[in-house]
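Peer 1: below is the sequence, then the predicted model.
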Amino acid sequence: MATRALLRQQQELGVKADIPQNLRFLWFDDSTKDYEMIKNRFCKIIACAEDRWFRTIDQRECDLYFQQQPASVKVILISAGRLVEDITMFIHRQHKEKLDSVYIYCLNVQKYSLVETRLKRIVTVVGIFNHPQMLLTNLRYKLITQLHLLPPPEIPVLALNAVKVHQVPNVTANPIPILPPEVVVASTPPQYSCLSSDADDTDVKWFSHPGTFWCPWNSKSCTNALNIRGEGVVEIMQQTSIPFEIHLSNKKDANDPTAYSIILSIDEKEVILRTSFGTSDSSTELHHTLQPDDGSWHRYWISFSKITLQALYGIGEIRPFFTILNSSLKESDLQQIKEIQYLHIKLNKNDRMLTDLGHIQDKVRFYIGNDPVIHELPLIIIPKEQYTLEHEVNHSAMLVENLQRPCRELYHSVYNFKLNTDDFPDFVDVIEKSIRNPAGWCHRKLVEKANRFGKPNLMVTYLRITAGKREGRAPGHSYVTEIWPPGHGSPIHNHGNVYSIVRVLHGRIFVKLYPQLTLNTNLYKPIETMFEEGQVTWMLPKLNQTHQLQNIDVHDKSAITIQCYKYGREDREHYEYFDYIANDGKSIGHFDPKSDMDYDEFKALMRQERQNLY
């Protein structure tokens, strides 16, 4: 194997680095087409002879293959999901010393997640991959790390200009983590009604946002009135986890035995959504019940509607997709449902909570909204001239006029932005070449950033090319062009409650939306959407905030987006970081969204690379 210095020199000159001489690749699947495609592309990108690869679907051939290999050989196994457990166990028993690692290649990632967990107890399982490009990129990354081409991992520090990580411990055994002060301040929900400055604009849609703040201790009452009879949404946020019960009732007296009520009760073991007349739904799943004390604010909500005759309960963002319990109300109770106009709250089953629980007043928030949760939100913004009745009734797209002012301003500022221009018509092509060429700035920068989000992972890297200066109007720069090579993506992260517009400039980007950012986020099923070139999506302070972006294109085409951010006028904190789940899944970090390069400087650099390298 070449020396480290020689490999670095080869990389700088654009020469392919050879792979370890003792490395082999065994494809255990009957998919000949995928095998040939991935093998050929891998050998083209990496200096690898095709005879290092072998395909079989027969266990006896596999056994013979291992027997014929010298003792020093290490074999990477790439297996179909349906076959991987049996063949891995066989190889582990018969040829344990020669098995380097296992890649699971299948269509359904979730289906084989338990198999992956079982196998990880005895062998190195790199992961489950359902796209050829993601498998290919991970294989390339493994070679880069084995050849020591990655820089040493950065050590996270607590300076404000660095990537900061706080460990979130096992809450049953460890104390609550100490968070940096600015994180505590920014994550604390406001003790005031938080509607934006255009709250009276009739064109703006609020998407069930409960913006009216209510404090039982300040009002000296555990009862409040809803603004509209028969419908609404209530949000409760807790930093100290304490069981609670909410009654949505048609009687002002919380103890009236004749009252018709929709009741939400939740503790550490169970959540129950029921009516006083017997309709009931419940769950004992741990990520559905009262969340643990981990230093974070947890968000619960209940919605009901006299129109749909439904009562909904969820955790995190308030939208139909993140509903946990859905209780159908009886049509025979419609008149009483229409009369519901009171909210009664009880914490820890304590009728004297105003006096006995005053010490947790600052750890609990209540917000009340008028609009119940009825339909899923359209994620795509289209121009007015393209908007039709079909979009309106199917909620498949929206107008930018329906969003708050910061989103409208950002949308109009980038709607006509283009990458390829008359003076640089092949700008995108040069970027693609810079990503693929080891001597290109894009390629080298991506390798350098492999440990940006904790444990080194080249797949979780992308480029941030910024326009303008940091002016304090957003976390980092207001305008960021982000470049996503094939197979690359972001960690699961949120955006500090900013307004945002995202437009796809080139390729397409796959987005997963999550209800909240916690270490158990993966337990919640995400909303999954593919945004195509030219499409525009949006973000509000309490909607679409927690997401993960990935380029899953299988044809070696990068995705390029422009992300625009802005604090709202109602934002009194201006949180400067993006919080993310670290690559090891064991901590939440606070990332200062720095620039990799200014846009004009980047464009000039790509001109130089076109002249000197391509």
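Peer 2: That came in fine, so what should we check first?
Peer 1: all contacts plus neighbour counts: C-alpha atoms, from now on.
Peer 2: OK.
Peer 1: how about residue 550, what does it touch?
Peer 2: Applying Cα atoms under 8 Å, 6 or more residues apart in numbering, we find residue 550 in contact with 484, 487, 488, 489, 490, 509, 510, 511.
Peer 1: which of these lies closest to residue 371?
Peer 2: Distance to residue 371 across the contacts of residue 550 (Cα to Cα) is lowest for residue 511, with 26.7 Å.
Peer 1: three-state assignment of the closest one?
Peer 2: In three-state terms, and counting by DSSP: H, G, I helix; E, B strand; the rest coil, residue 511 is strand.
Peer 1: one more: residue 190?
Peer 2: Applying three-state DSSP: residue 190 is coil.
Peer 1: could you report the distance from it to residue 518?
Peer 2: Applying Cα to Cα, to the nearest Å, the value for residue 190 to residue 518 is 20 Å.
Peer 1: just among the contacts of residue 550, which is most surrounded?
Peer 2: Ranked by neighbour count (other Cα atoms under 10 Å), the contacts of residue 550 have residue 484 at the top, with 29 neighbours.
Peer 1: buried stuff in stretch 342-357?
Peer 2: Going by neighbour count (16 or more other Cα atoms under 10 Å), the buried part of stretch 342-357 is 342, 343, 344, 345, 346, 347, 353, 354.
Peer 1: check it against this one:
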Amino acid sequence: MKLVPQTRAPLQQLFPTRTSEPVGAASDAGWPVAFTHYEFPVHGQGTISFTFKTDQPFRIVLGSERNVNGTLLVLEVGLQTTSLRRDNGTGPDGIIAETTAKKALLDPDIAISYWMSLDYLNARVRFGKGEMLPQLVGFEAPLPIKPAPAPTLPAGATAKARREAHKQAAIEAAGDYKQLRYIGLATQAGTPLPAAIAHLLWPLPVVLAPPPVLVPSERISLDMIARNEATVVASLPGACQVLYGNVAGPAVELNTPDFPDFAEAINYSIITPGCICYKKLQDKAKEFGKDDPNETYLRITIGPNKGDSPGSPYVLEIWPGNHYSPIHDHGEACAVIKVLHGDIWVELYPELSPSVTAFFTEAVFHSGEVTYLTPEYYQVHKLVNRNPPGNMTATIQCYRYPDNDTIHWEYFDYIDGDQKIKHFTPNSDWEYIEFRALIRAEWAKVN
């Protein structure tokens, strides 16, 4: 199986032939289906995502065969109604469930990811827009199957035997829907298929969101697992594990024995006219296209760009009170963010789009706490220091491309003041050693 990340790299050929000429049974000529290269590695479960910009209804088709003659589940995403069907027809008898909720409808002429999750074990289908997260489910429907009967087990059956028996009962109850594996797209006859800007296959259904809080394995507890309160680093991609290993230790902190007032000195430099941070923030007031002096922060790079990250892999970022970033993404890179001083609020967005201005959730991280992002999760965010002026936050932002990323996107894309997506080339206000020396000298003059 090849997982295709949603990178800016050229996409692999989505369909088996060079043309997107649909194939399908004549009886389904109203919605001819083009089956893709994709198939679920485990039959009956997985998530498929397509990023489209279209104003025409479309269907995502799951089949037990690479045609419309076998068992089907069909998700039709429309302008007024989104429905789940058991066939590729148009009659009302084929509808399993439908909704008119706006969050489940097609967003015309907006580039956004539409995903469909099949979960035979929990007997449900989920549909959402943006990242593949349960918080972004817009429509959910049960699989049209009979409840799994309670398995008959011999006395003294082991826990493993009980699990296997329940799993087998679920498979039998799912029936032909357990055989769904092939993935197709359809539009109404005479309407071209929308061009996929990106597409992604995930081998698991959307069940539980990985928590954005990152903790070492020695801190995780049964209660935290049961409440889904934290993620351990071993659950993340290798690139995140490398970054975490470099900055998570207790010695990676802002104040040190030889400069215990570093944080206070930075705060002083921010709020005092004529100091280096004060002047630099004034210079950067329109960096992201808005005449907004609060949409600024300082980037202190730690080491050069070695070719495995967008810009320097380690960046000390200084966030004055009431300052924030634009909404932005990270080019499908992995990242680990550790708070060194103060608090940072992270607003998470389903997609980077000028039309998507509401975050779906937010979290606050305090000094010593760590969060992360991966190509699949939490890529689009806005960082905010909601503390009042005079209370800066410092974070260490760490970036690394995934090991399988062979075409590196060297930018962070963001929404500018004209509500357009722009490329930000990671830059540096100072190098860390230089910055620390400048702040120390500045602080020494008043203490």
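Peer 2: Structure's in. What do you need? Everything numeric here is computed off the predicted structure, so don't read it as measured data.
Peer 1: that older thread, so which of residue 190 and residue 518 of structure 1 has more stuff around it?
Peer 2: Neighbours of residue 190 of structure 1 and residue 518, each counted by other Cα under 10 Å, are more numerous for residue 518; the result is 23 against 14.
Peer 1: before we move on, back to that, name the nearest of the buried residues of stretch 342-357 of structure 1 relative to residue 80 of structure 1.
Peer 2: Residue 80 of structure 1 has its nearest neighbour among the buried residues of stretch 342-357 of structure 1 in residue 347, at 51.1 Å by Cα to Cα.
Peer 1: center of structure 2, which residue is that?
Peer 2: In structure 2, the centroid-proximal residue (Cα atoms, centre = their mean) is residue 377; its distance is 2.6 Å.
Peer 1: what helix or strand is that residue located in?
Peer 2: Take DSSP states H and E as the rule and residue 377 of structure 2 turns out to sit in neither a helix nor a strand.
Peer 1: which position in structure 1 pairs with it?
Peer 2: Correspondence of residue 377 of structure 2 to structure 1, assessed by TM-score structural alignment: residue 543.
Peer 1: what of residue 363 of structure 2?
Peer 2: With TM-score structural alignment as the criterion, residue 363 of structure 2 matches residue 529.
Peer 1: residue boundaries of the strands in the stretch 101-250 of structure 1?
Peer 2: Applying DSSP state E, counting those that start in this stretch to the stretch 101-250 of structure 1 gives strands spanning 125-129, 164-167, 212-214, 223-225, 231-238, 244-249.
Peer 1: okay, helices next: where are they in the stretch 251-400 of structure 2?
Peer 2: Here the stretch 251-400 of structure 2 has its helices, by DSSP state H, counting those that start in this stretch, at 262-271, 276-283.
Peer 1: look up how far residue 76 of structure 1 lies from the aligned residue in structure 1 for residue 414 of structure 2.
Peer 2: Under the alignment (TM-score structural alignment), residue 414 of structure 2 pairs with residue 580 of structure 1. Using Cα to Cα, residue 580 of structure 1 is found at 31 Å from residue 76 of structure 1.
Peer 1: more neighbours: which of the two?
Peer 2: Applying other Cα under 10 Å to residue 580 of structure 1 and residue 76 shows that residue 580 carries more neighbours, namely 26 against 19.
Peer 1: what about the more buried one, which SS state?
Peer 2: Residue 580 of structure 1 - assigned by three-state DSSP - is strand.
Peer 1: next one: the nearest residue to it once chain neighbours are set aside from residue 270 of structure 1, what distance?
Peer 2: Spatially, and ignoring its direct neighbours in sequence, residue 580 of structure 1 is nearest to residue 493 (4.0 Å; Cα to Cα, 6 or more residues apart in numbering). Taking Cα to Cα as the measure, residue 493 of structure 1 falls 28 Å from residue 270 of structure 1.
Peer 1: of those two, give the one with the bigger neighbour count.
Peer 2: Remark: of residue 493 of structure 1 and residue 270, residue 493 carries more neighbours, 25 against 15, as counted by other Cα under 10 Å.
Peer 1: follow-up on the earlier one: wait, the match of residue 414 of structure 2 touches residue 491, no?
Peer 2: Yes: Residue 580 of structure 1 is within contact range of residue 491, at 6.3 Å (criterion: Cα atoms under 8 Å).
Peer 1: which stretches of the stretch 301-450 of structure 1 form helices?
Peer 2: Counting by DSSP H, counting those that start in this stretch, the helices of the stretch 301-450 of structure 1 are 334-338, 353-356, 389-394, 405-414, 427-436, 441-448.
Peer 1: for the shortest one, what is the distance to the chain centroid?
Peer 2: To tie it back to what came earlier, the one meant is helix 353-356 of structure 1. Relative to the centre of its chain, helix 353-356 of structure 1 is centred 39 Å away, using Cα atoms, centre = their mean, to the nearest Å.
Peer 1: other residues contacting it?
Peer 2: In contact with helix 353-356 of structure 1 (Cα under 8 Å, 6+ apart) are residues 216, 217, 220, 221, 222, 346, 347, 350.
Peer 1: if we use 7 Å, what do you get?
Peer 2: 217, 347 (Cα atoms under 7 Å, 6 or more residues apart in numbering).
Peer 1: again, but for the fourth one
Peer 2: Taking contacts as Cα under 7 Å, 6+ apart, the residues outside helix 405-414 of structure 1 that touch it are 198, 400, 401, 499, 500, 501, 564, 566, 568.
Peer 1: check which residues of it are buried.
Peer 2: Residues of helix 405-414 of structure 1 classed as buried by neighbour count (16+ other Cα under 10 Å): 405, 406, 407, 408, 410, 411, 414.
Peer 1: what lines up with the second one in structure 2?
Peer 2: Same thing as residue 406 of structure 1. In structure 2, residue 406 of structure 1 lands on residue 239 (TM-score structural alignment).
Peer 1: from the buried residues of helix 405-414 of structure 1, which is closest to residue 461 of structure 1?
Peer 2: So of these, ranked by how close each gets to residue 461 of structure 1 (Cα to Cα), first place is residue 414, at 24.0 Å.
Peer 1: how far away is that closest one from residue 465 of structure 1?
Peer 2: According to Cα to Cα, residue 414 of structure 1 and residue 465 of structure 1 sit 15 Å apart.
Peer 1: could you do residue 588 of structure 1 as well?
Peer 2: Distance of residue 588 of structure 1 to residue 465 of structure 1, computed by Cα to Cα: 24 Å.
Peer 1: residue 383 of structure 1 now?
Peer 2: Where residue 465 of structure 1 is concerned, residue 383 of structure 1 sits at a distance of 27 Å (Cα to Cα).
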